[in-house]
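Engineer: Sequence and predicted structure, then a few things I'm wondering about:
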Amino acid sequence: MRTEYNDIKLVKNEAKKRFEIEIDGHFAFIDYREIGKQIALVHTETDPELAGKGAATAVVEKTLHYLDENNIVLLPFCPYVFAYIKKHPEWKRLVSPKFNGYDKL
C-alpha cells in the first residue's frame, strides 16, 4: 500500500454494505455480505478518478486488517481480493478452509 494511504480511515458503511476509503472526495470500496461470523467480499471498485493510483490495493489491505483484528472469517468471492491473497499468502489464514477455491490460494 502506498504510504499516502496509511492515515486514511477504513469505514464499514453498513447502510451500503461496503468497506470504503475516501480520497479527495472519491471512493475505493469493497461490497460485502455478512454470513454469521463470516464476511463474503464480493466486489472491489474505485471511482474512475482513483484508477491506477493504488486505492483498490489500499482498501483491500485495510479491509483484511479489519477482518484480522475482529477475528472474522473471510470468503473472498471478489476476484481482485482473491488475487491479492494469492499474491500475499500470509492473508490466507483469514479464509475459511471450506471456501470453494481455498486450495487455489
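Structural biologist: Yep, that arrived. Please read all numbers here as calculations on a predicted model, not as lab measurements. Residues are numbered from 1 along each chain as shown.
Engineer: CA atoms for contacts and neighbours, from now on please.
Structural biologist: Noted.
Engineer: Now residue 9: closest residue in space, sequence neighbours ignored.
Structural biologist: residue 21 (6.3 Å; C-alpha to C-alpha, 6 or more residues apart in numbering).
Engineer: Report the central residue of this protein.
Structural biologist: Nearest residue to the geometric centre of the chain (C-alpha atoms, centre = their mean): residue 60, 3.2 Å.
Engineer: what kind of secondary structure is that one in?
Structural biologist: helix (DSSP: H, G, I helix; E, B strand; the rest coil).
Engineer: That one: what's it in contact with?
Structural biologist: Shown in contact with residue 60 (C-alpha atoms under 8 Å, 6 or more residues apart in numbering): 30, 81, 84.
Engineer: Residue 53 now?
Structural biologist: Counting by C-alpha under 8 Å, 6+ apart, residue 53 has no contacts.
Engineer: quick one, what contacts residue 77?
Structural biologist: 40, 41, 42, 43.
Engineer: another one to put next to it:
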Amino acid sequence: MTPGAQVTNNEAENRYEIKLNGQVVGMADYQPEGDTLIFTHTEVEEGHEGQGLGSELIQAALDDARSQGLQVVPACQFVAAFIQEHPEYADLVPQER
C-alpha cells in the first residue's frame, strides 16, 4: 500500500474511498443488491492518476467483499480489467448459468 494511503468503505455513500494523508483522492462506487456489490464507477482524482491508487482501492474493496462473503459484478471497466489481470479475484464474480 502506498505510504499514507488508507481505504475505507463509506457505506452511507455506497462507495469505497482511498485517502492519501487523510484526503479522499479516489472512489469506487457500488450498488448493493442482496449478497452482491455491483461496482459501477471508479475514479482517481486528477494529479493522483498513474500511481497505482486505483488498483490499491479496488484490491482493498474486493478483499473486503470477500471477507463479508459477498459477490461482485464489475459493471465498471476498471474493476473488470483489474479482475481480469488478477484471476485470484475471479471467484467473486457470479458465474453465468
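Structural biologist: Sure, I can see it. Keep in mind that this is a model prediction, so the values were computed, not measured.
Engineer: Give me the buried subset of the contacts of residue 60 of the first structure.
Structural biologist: When burial is judged by neighbour count using 16 or more other C-alpha atoms under 10 Å, the buried members of the contacts of residue 60 of the first structure are 30, 81, 84.
Engineer: OK, contacts around the first one?
Structural biologist: This points to residue 30 of the first structure. With C-alpha under 8 Å, 6+ apart, residue 30 of the first structure has these contacts: 18, 19, 20, 41, 42, 43, 44, 45, 59, 60.
Engineer: That one maps to what in the second structure?
Structural biologist: Using TM-score structural alignment, the equivalent of residue 30 of the first structure in the second structure is residue 28.
Engineer: which one is that match nearest to, not counting chain neighbours?
Structural biologist: Nearest one to residue 28 of the second structure, counting by C-alpha to C-alpha, 6+ apart, is residue 42 at 4.2 Å.
Engineer: Show me what the one you found aligns to in the first structure.
Structural biologist: In the first structure, residue 42 of the second structure lands on residue 44 (TM-score structural alignment).
Engineer: circling back: and the contacts of residue 30 of the first structure, which is closest to residue 76 of the first structure?
Structural biologist: Closest approach between these and residue 76 of the first structure, by C-alpha to C-alpha: residue 41, at 5.2 Å.
Engineer: Could you look up the SS state of the closest one?
Structural biologist: strand.
Engineer: ok, now which ones touch the residue nearest to it when sequence neighbours are not counted?
Structural biologist: Nearest residue to residue 41 of the first structure in three dimensions, chain neighbours excluded: residue 32, at 4.5 Å (C-alpha to C-alpha, 6+ apart). Residues near residue 32 of the first structure by C-alpha under 8 Å, 6+ apart: 17, 18, 19, 39, 40, 41, 42, 43.
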